[in-house]
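Student: Please work out how this folds:
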Amino acid sequence: MTPKQKQRAIIVVALVVITLAAIGLLIYASRSELNYYYSPIEVKEGKAPLERSIRIGGLVAPGSIVKSTETIDIAFDIMDGKDRVRVTYDKMLPDLFREGQGVIATGILTDLNNFTATEILAKHDETYMPPEVKESLEKSGIVIDENSRHPGSQP
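Tutor: Modelled structure (predicted):
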């Protein structure tokens, strides 16, 4: 191997090492930015991490919505048929938000019963339900009626 070939080989190896290190650092840094999805039953079982950004989803429990009279703050329960998690939110709600509708909330779980949301996503039409919510509801035994205006009834 000539000195020039040796120098090129060293440069190529160095570039590969630097590229792999950069990719590794990006993957490591993005881990903290991922929002994993949990159902209320998984939250109650302790599978969801506390004080870290996550998403929870389910149906807005009937009769659980409590609106502040002085601010736009709201509290409500997300349920999956077996368990409930109390959600607090201090921003404007989506227009389609109402009792019995599927929602996904992004935020921080403060304990196994309370979730502080930074974003609320409601289903966008009468027949759509987020796949994660639908799957967790079906696992907990709730039948999803695709033709109903208000999905979710006990078998």
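Student: from here on, contacts and neighbour counts on C-alpha atoms
Tutor: Will do.
Student: Leaving out chain neighbours, which residue sits closest to residue 117?
Tutor: In space, and not counting its chain neighbours, residue 117 is closest to residue 107: 4.1 Å by Cα to Cα, 6 or more residues apart in numbering.
Student: Quick check: which element contains that neighbour?
Tutor: strand 102-111 (DSSP states H and E).
Student: isn't the residue nearest to residue 117 right up against residue 114?
Tutor: No. Residue 107 lies out of contact with residue 114 (Cα atoms under 8 Å); the separation is 10.6 Å.
Student: One more, so I can put them side by side:
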Amino acid sequence: MNPRRKKRLLFASVLIGGVAAIASLLLYALNSNLDLFFTPTEVVHGRDDTGLMPEVGQRIRVGGMVVEGTVERDSNSLKIAFDIADNGPAITVLYDGMLPDLFREGQGIVAQGTLVEPTVLEASEVLAKHDENYMPPEVAEAMGQSHSALEYSETQSGY
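Tutor: Model (predicted):
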């Protein structure tokens, strides 16, 4: 092989290796910043369509309704614990910080944080809906069928 071809082959090899290294570092960085959305039922039982189940220690987002009567506040700090559920099992959310003004029981919320136990989320951020007609898109999609079935049964019963 002549020296010019060796030089081109070496250049092409280094270029391909560099692009592969950059792509792998980029994918690693994106994966570590990715927060998947789950409903409380999916946290407990896993996703039916993909079989994906969140692991303890994983950062996730969970959306659902705050269960009535489960809000427990610490009188000496900003710590709060409450349960959220969709149409299945509930999970407990632990949060230390200021809650949104619109947070209340029966309210639709999205909590972002780390799963510390299979049914306990330590939240770093809690978001609440802004008016009566709004629901976060992920929660609306996840609860869509059960919510419309509930509205249908309420209209049939006359409420």
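Student: Aligned counterpart of the residue nearest to residue 117 of structure 1 in structure 2, please.
Tutor: Matched by TM-score structural alignment, residue 107 of structure 1 corresponds to residue 113 in structure 2.
Student: OK, contacts around its match?
Tutor: Contact partners of residue 113 of structure 2, counting by Cα atoms under 8 Å, 6 or more residues apart in numbering, are 59-61, 121-125.
Student: Pick out the residue nearest the middle of structure 1.
Tutor: Central residue of structure 1 (Cα atoms, centre = their mean): residue 55, 1.7 Å from the mean position.
Student: And the helix or strand containing residue 15 of structure 2 against structure 1, how far off on average?
Tutor: Using DSSP H and E, the element containing residue 15 of structure 2 is helix 3-32. Following superposition, helix 3-32 of structure 2 is found to deviate from structure 1 by 2.6 Å on average (mean Cα distance after the TM-score superposition for structure 1).
Student: Tell me which other helices or strands that helix touches.
Tutor: Contacts defined by 3 or more Cα pairs under 8 Å, 6 or more residues apart in numbering; DSSP states H and E place helix 3-32 of structure 2 against no helix or strand at all.
Student: Break down structure 1 into its strands, ranges please.
Tutor: Secondary structure of structure 1 (DSSP state E): strands at 36-38, 53-60, 66-67, 74-79, 84-89, 102-111, 114-122.
Student: In the last one, which of the residues would be classed as buried?
Tutor: Meaning strand 114-122 of structure 1. Neighbour counts over strand 114-122 of structure 1 (16 or more other Cα atoms under 10 Å) mark 114-117, 119-122 as buried.
Student: Quickly check those for the two that are furthest apart.
Tutor: Across the buried residues of strand 114-122 of structure 1, the longest distance by Cα to Cα is 19.3 Å; it joins 114 and 122.
Student: how about the strands of structure 1 in TSV, adding distance to residue 44 of structure 1?
Tutor: Output for these, formatted as TSV (distance: least, Cα to Cα, whole Å):
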stretch	distance to residue 44 of structure 1
strand 36-38	10
strand 53-60	12
strand 66-67	22
strand 74-79	11
strand 84-89	8
strand 102-111	9
strand 114-122	10
